[in-house]
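Novice: based on what follows, work out the 3D shape:
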Amino acid sequence: MLRSEDQGLNWSAKYDCLVSSPHGPIQLSDGRILYAGKQLWEENRRVGVAVSGDDGVTWEWLAEIPAREGDDPNHYHELHAVEAENGTIVVHIRNHNSENHHETFQSVSTDGGKTWSVPESIGVWGLPSHLTKLSDGRLLMTYGYRRRPYGNQARISDDNGKSWSEPMTISDDGASGDLGYPSTVELEDGSFLTVWYEKPADQSKAVLRMARWKLK
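Specialist: Purely as a prediction, here's the structure:
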C-alpha cells in the first residue's frame, strides 16, 4: 500500500497493510478504514478483514471470514466490502471452488467486522464485484460478465444486501471474456460512471473503457 497526505501529489514508500484485493479498502461510518481481502504473502493465506484506526498508517488483523463447509478458502479471491445503511458490512467474494464455480459469494457482519457469516452464493455469475452505497441508501454491485454477450453488469439491493435485483447491462460489446474489474462512482446528477479494463480484438494490450449511465 502507498499513502498520500496531500491529495495525491506525493506518496509514501510501499508498506504492508496485511491483506490485498483489487478494489481496496473502504471507510466505515465510525471513521475506521476496513480492508476485506486475502493474505497473499502468508503461508496459510487467510481470507478476512484488516482495520486501521489512524487513516491507514497502521493496520491490524480484525477477523477471518469462515469458509463454507466443503470449500477450500484458498479458492476465495478478490473481496470487496460496503457498509449498508443499517450498519451491516457486506462483503462479496470471487469463488473458484467447484460448487457454484465463478459465482459471487456474500458474507455479512453486523458487529462492525468482528464476526462474519458463512459465505453463500447470491446466484450471480460474474466477478469480481465492486460495491458502493448510493446517496439514497441502496447498494450497487457492478461486475464483469465473461459469457456472451461479454461485458459488464450491475444489480441493486434495496434491503441492505439481503437480496439483489435482476441484472442491468452496462456494456455488452466485448470482443472476448478478457475484460471486467469495473469500478463505479455515483455522480452529482445521480448518474454513474463505470470504468473497466478490456482487451480489444485488434490489439495486443488491454485498454481502459468507461460508460456513463443511469438507472431506469
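Novice: drop to CA atoms for contacts and neighbour counts, all remaining ones
Specialist: OK.
Novice: what about the residue nearest to M168 when sequence neighbours are not counted, neighbour count?
Specialist: Among residues not flanking M168 along the chain, A154 sits closest, at 5.1 Å (C-alpha to C-alpha, 6 or more residues apart in numbering). Counted by other C-alpha atoms under 10 Å, the residues lying close to A154 total 24.
Novice: so A154 touches D172, yeah?
Specialist: No: A154 is beyond contact range of D172, at 12.0 Å (criterion: C-alpha atoms under 8 Å).
Novice: name the element the spatially most central residue of the chain belongs to?
Specialist: Per C-alpha atoms, centre = their mean, the C-alpha nearest to the average position across the chain is that of H80, at 2.8 Å. Assigned by DSSP states H and E, H80 falls within strand 76-83.
Novice: tell me how far the residue nearest to the centre of the chain lies from R148.
Specialist: When distance is defined by C-alpha to C-alpha, to the nearest Å, H80 is 25 Å away from R148.
Novice: to compare against the first, here's another:
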Amino acid sequence: MLPAIFTVALAFVGVSFGAPASLSKRLPGRVVQASTTAVIDPVGVYIRATWAKDGSLIAGYAATDGTQHVLRTARSTDGGLTWAHQGEVYRADKTTHDIDNAFPLQIPGGRILYAYRNHDRPNGSQYTYYRITISYSDDNGATFKYLSTVAQRAASGVNGLWEPFLRVANDGSLQCYYSGENAANDQDGYMRQSLDGGKTWSSPITVSGAGVTSRDGMIGVAKIDNKGNLMAVFENTESGFFSIDYVRSHDDGKSWGERGRLYTAANGGQAIAPQITNVAGTLVASFMTDESIGDTGADGGQMKVITSTDGGKSWGSSVVTGNVASHWPGLFTRDSTHFLALYSKNGLGAVSQVYELEN
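Specialist: I've put the predicted structure just below:
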C-alpha cells in the first residue's frame, strides 16, 4: 500500500509515466531500468524529491555557485524523465556557512516544506553553530521563505546536526528525523514532531543509538503498512565499519526499537547513506557501497537497492541503480510500480533514473 500522501498525489496526476519498451533493460531481481539517466543540475548534489500540488515533481538539492552554497529546486512534468531549473531556497557564502542536506516535502494543503542543515563556520572550516532549518513554498516550489528551526545548538566539541528527513504521520502531524553527534565515534538518530505544519517543534525522541557506541546517521523512514508500522534505516559503525541497520516503530514513529542489521557489504567493503521507500507494498532500500569495485571508499562507489515483499523480514539480492562514481543517493516513489533513483554522478552532476518493479 502506498503512503497516503503518495496516493493522493497519484490520484491527482491520473497518468502513468511508464517509459517506452525500448528504454527498458532487465536487471537481476525484481528491479528493471525504465529510463535513461536524466540530468537535474550539472553541479547538484544530495538530491531528494516530492510532489507539488499541480502533479509535477520537485527536486531539492545543494549546489555551489562561485563562492556561495545554494539550495535549489528543479521541476519535472513527466515523472522524472526530464527536469528544468525552478528556483532557490537559500544561499550563503561558503567561507562562512555550510548549507546542504536538502529535503523537500509536500504536506496536506499543498504547501512544500524544505528542510536542510544550516551551519555557521566563520573561518571557513571550524563550525560555531548548528541548525536544522525549515523553509516553505506556497507556489509549487518556485519561491521559499523561512518557517522555523527544528533543532539548533552551539558547537562544542563534536556535536553537529545533520541530514533531516521529513514525513507526514497518519494523524496529520509532521515528523522531522535527523542525526546528532555526541562524540567523534558516536552519533544518534532523533525525531521531533510538529502539530502546526512545521511552525513549532516538540522535544526530540531517540530513534536509534541509545546505549550503542556507533555513528548512526542518514536516517530514512518508510511505511511498512497503513497501520502505523514503520521501518527506519541508517548507517552505523557498531561493528567498526560502516554497514546498514534498521529499527521499527509500531506506533507511527512515536517510539522505536527492534534494532537489527539490514545490509553488510561484501568483500570487506562499506555500505553507507541508506534510504528507504514503499512502492505499493514493496519496500525498496538503497545505499552506496564499494563492495564490488575494490577498496575505494563507499562515497563514489555504486548506488544499490534491495527489495522486500514481506514488510522487511527478508530482502532480495542487491541491484546496481547508480554506477561507479555515484554519491549520496535518495529514493522517491513515483507510482505503484516505479521509483526514482536520485544521486550525483561524477561528470554529470545531480541525476535521476526511473526504475520499475516487475510484477
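Novice: counterpart of the residue nearest to M168 of structure 1 over in structure 2?
Specialist: Using TM-score structural alignment, the equivalent of A154 of structure 1 in structure 2 is Y246.
Novice: what's around A154 of structure 2, how many residues?
Specialist: 14.
Novice: and the helices in structure 2, which stretches?
Specialist: Secondary structure of structure 2 (DSSP state H): helices at 4-13.
Novice: so the match of A154 of structure 1 makes contact with W256?
Specialist: No: judged on C-alpha under 8 Å, Y246 of structure 2 makes no contact with W256 at a distance of 10.0 Å.
Novice: how many other residues sit next to R117 of structure 2?
Specialist: R117 of structure 2, neighbours per other C-alpha under 10 Å, totals 24.
Novice: what does it align to in structure 1?
Specialist: Taking TM-score structural alignment, the alignment pairs R117 of structure 2 with K38 from structure 1.
Novice: what of T307 of structure 2?
Specialist: Aligned partner of T307 of structure 2 by TM-score structural alignment: R212.
Novice: same deal with L147 of structure 2?
Specialist: Counting by TM-score structural alignment, L147 of structure 2 lines up with L62 in structure 1.
Novice: now the nearest residue to its match once chain neighbours are set aside: how far from L28 of structure 1?
Specialist: Leaving aside its sequence neighbours, L62 of structure 1 sits nearest to A50 (C-alpha to C-alpha, 6+ apart; 5.1 Å). Noted for A50 of structure 1: a distance of 12 Å to L28 of structure 1, by C-alpha to C-alpha.
Novice: more neighbours, the two?
Specialist: Each of A50 of structure 1 and L28 has its neighbours counted (other C-alpha under 10 Å); A50 has more, 24 against 16.
Novice: ok now do the counterpart of that one in structure 2, which residues does it touch?
Specialist: In structure 2, the residue matched to A50 of structure 1 (TM-score structural alignment) is S135. Residues near S135 of structure 2 by C-alpha atoms under 8 Å, 6 or more residues apart in numbering: V89, L113, Y114, A115, F144, K145, Y146, L147, S148.
Novice: could you do Q152 of structure 2 as well?
Specialist: Applying C-alpha under 8 Å, 6+ apart to Q152 of structure 2 gives the contacts Y129, Y130, R131, I132, L161.
Novice: narrow those residues to those in strands?
Specialist: Applying DSSP state E to the contacts of Q152 of structure 2, the entries found in strands are Y129, Y130, R131, I132, L161.
Novice: may I ask which two of these are separated the most?
Specialist: Using C-alpha to C-alpha, those span at most 10.6 Å, a distance reached by Y129 and I132.
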